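Student: Okay, sequence plus prediction incoming.
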Amino acid sequence: MTVPADQPLFAFAGHRLLARGPAAGVVAAVKTATDAGETVLTFDAASGRVVDLDLRGDVAAVLARLTPAPEAEKRGPGRPKLGVTAREVTLLPRHWDWLSAQPGGASVALRKLVEAALREAEGPDRARRAKDATYRFMTAIGGDLPGYEEATRMLFAGDWTVFDAATEAWPEGVRETAREMAAGAWRNGAG
């Protein structure tokens, strides 16, 4: 799997937090630990998925296999050459009539509707992604830890106080990472 050099990762040797930060900084610690015989799990910080790093060769070779950080695209609104993608939209005639009567026409009205829907769904979507990522992480690293089942139930129930209590006995790195990942679910008030 190719990993961007700036992708946020965290790595665990057993239940011990080994490293966290951009991939370029984490892979050296992972390589050193695996060369010393430790079993290491590396996670994508955003999704909670296990990341499979190609650790063949020395640290320089491993770093060379990371993909460079993508440059920010300098695109904005406007015609296709400026970043707009034309796609087909199928609507009923009454929808087209309403859109064409809007200030700025159909395109402006559709963009405003989509932006409003994105803003409205942002909190619940972020909460769902946080819960899913936390669950993936907890399952991969902490399925055998005391209180795991209760923590999982409380994660999806949205009860952060019981979640924190259920994870209290976990090793510090695992506990703090799980709590940090789950924080997005609590902040949005979505249970």
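Tutor: Yep, that arrived.
Student: CA only for contacts and neighbour counts going forward, please
Tutor: Noted.
Student: and the nearest residue to residue 55 once chain neighbours are set aside, what element?
Tutor: In this structure, residue 55 finds its nearest non-sequential neighbour in residue 62, 5.6 Å apart by CA to CA, 6 or more residues apart in numbering. Using DSSP states H and E, residue 62 maps to helix 59-64.
Student: Repeat that for residue 10.
Tutor: Counting by DSSP H and E, residue 10 is part of strand 8-13.
Student: After that strand, which helix or strand is next?
Tutor: Next in sequence after strand 8-13, counting helices and strands by DSSP H and E, comes strand 16-22.
Student: ok so, going back, buried stuff in the helix holding residue 62?
Tutor: In terms of neighbour count (16 or more other CA atoms under 10 Å), helix 59-64 has its buried residues at 62-63.
Student: Same check on stretch 28-39?
Tutor: Buried residues in stretch 28-39 (16+ other CA under 10 Å): 28-31, 33.
Student: Spit out the contact partners of the most centrally placed residue in the chain.
Tutor: Among the residues of the chain, the one closest to the centroid is residue 46, at 2.2 Å (CA atoms, centre = their mean). Residue 46 makes contact with 8, 133, according to CA atoms under 8 Å, 6 or more residues apart in numbering.
Student: Put this next to the previous one:
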Amino acid sequence: MTVPTDQLLFAFAGCRLIARGLAAEALAALHAAASAGETVLVFDAATGRVVDLDLRGDLSEALGRLIPPPEAERRGPGRPRLGVTAREVTLLPRHWEWLSAQPGGTSVALRKLVESALREAEGPDRARKAKEATYRFMTALAGDLPGYEEATRMLFAGDWTAFDAAVEGWPDGVRETAREMAAGAWRNGTG
């Protein structure tokens, strides 16, 4: 699998943290552990999903497979340099009338509405994503550890103190990674 070289990863051999960092930087440690016969489990720090990396061959071959090929420039409708993509939207006639009456026209009004909604949802979305990512990570790596069920309940209940206590007995790398990933769930105060 190719991943962006600037993607933040956590890698474990069993419950031992062997690498934490950008994909390109962590690859040497991952490759060394895999070459030594250790089973390596790699996680995307943002999503908590397991990342499947092809570590076969020597380090330079593995690095070559890690870096995605450059994307060919696509031509089509919209403003490609700005990343604008044309798509179909279905609305009621009164919605189209309101949009058409807005300064700048329909597209500008829609972009402003979407940006406003994104700003309003930023805190709750960040908390939800942090909880989901932490849950994925914990389920894959800590599901058999003592306190896992309590940690999971406290993660979704938004109780940082109880979560912190539930993960306290976990191996250092697993505990600190779970705490780091869950930090975004507590920051906005919504729990």
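Tutor: That came in fine, so what should we check first? This is a predicted model, so every value here is computed, not measured.
Student: Any idea what the TM-score comes out to?
Tutor: Scored against TM-score structural alignment, normalised by the length of structure 1, the superposed chains reach a TM-score of 0.89; 185 aligned residues with a CA RMSD of 1.9 Å.
Student: Where in structure 2 does the helix ranked longest in structure 1 fall?
Tutor: Taking DSSP state H as the assignment, the helix of structure 1 that covers the most residues is helix 105-142. On the basis of TM-score structural alignment, helix 105-142 of structure 1 is assigned to residues 105-142 in structure 2.
Student: Just to check, residue 20 of structure 1 is in contact with residue 29?
Tutor: No: applying CA atoms under 8 Å, one finds residue 20 of structure 1 not in contact with residue 29, separated by 9.4 Å.
Student: Look up how far residue 143 of structure 1 lies from the residue nearest to the centre of structure 1.
Tutor: Separation of residue 46 of structure 1 from residue 143 of structure 1 (CA to CA, to the nearest Å) stands at 20 Å.
Student: Rebuild the buried residues of stretch 28-39 of structure 1 as CSV, extending it with distance to residue 121 of structure 1.
Tutor: Below are the buried residues of stretch 28-39 of structure 1 laid out as CSV (distance: CA to CA, whole Å):
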residue, distance to residue 121 of structure 1
28, 38
29, 38
30, 37
31, 40
33, 41
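Student: In helices, which of the residues you listed appear?
Tutor: The members of these that map onto helices under DSSP H are 28-31, 33.
Student: Buried residues of stretch 20-30 of structure 2, list them for me.
Tutor: By neighbour count on 16+ other CA under 10 Å, the buried set for stretch 20-30 of structure 2 is 20, 22-28, 30.
Student: Which one of those residues is nearest to residue 163 of structure 2?
Tutor: residue 20 (22.2 Å; CA to CA).
Student: That closest one and residue 45 of structure 2, how far apart?
Tutor: From residue 20 of structure 2 across to residue 45 of structure 2, the span is 9 Å (CA to CA).
Student: so what's in contact with those two at the same time?
Tutor: By CA under 8 Å, 6+ apart, the residues touching both residue 20 of structure 2 and residue 45 are 8-10.
Student: Skip the chain neighbours and tell me the closest residue to residue 162 of structure 2.
Tutor: residue 154 (6.1 Å).
Student: which stretch of helix or strand covers the one you found?
Tutor: helix 148-157.
Student: could you dump the shared contacts of residue 20 and residue 45 of structure 2 to TSV with neighbour count?
Tutor: Formatted as TSV, these follow (neighbours: other CA atoms under 10 Å):
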residue	neighbour count
8	18
9	24
10	25
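Student: Quickly name whichever of the residues you listed is closest to residue 110 of structure 2.
Tutor: Set against residue 110 of structure 2, the nearest of these by CA to CA is residue 8 (32.9 Å).
Student: For residue 160 of structure 2, see how far away residue 154 of structure 2 is.
Tutor: Distance from residue 154 of structure 2 to residue 160 of structure 2, counting by CA to CA: 7 Å.
Student: Equivalent analysis for residue 116 of structure 2, please.
Tutor: 30 Å.
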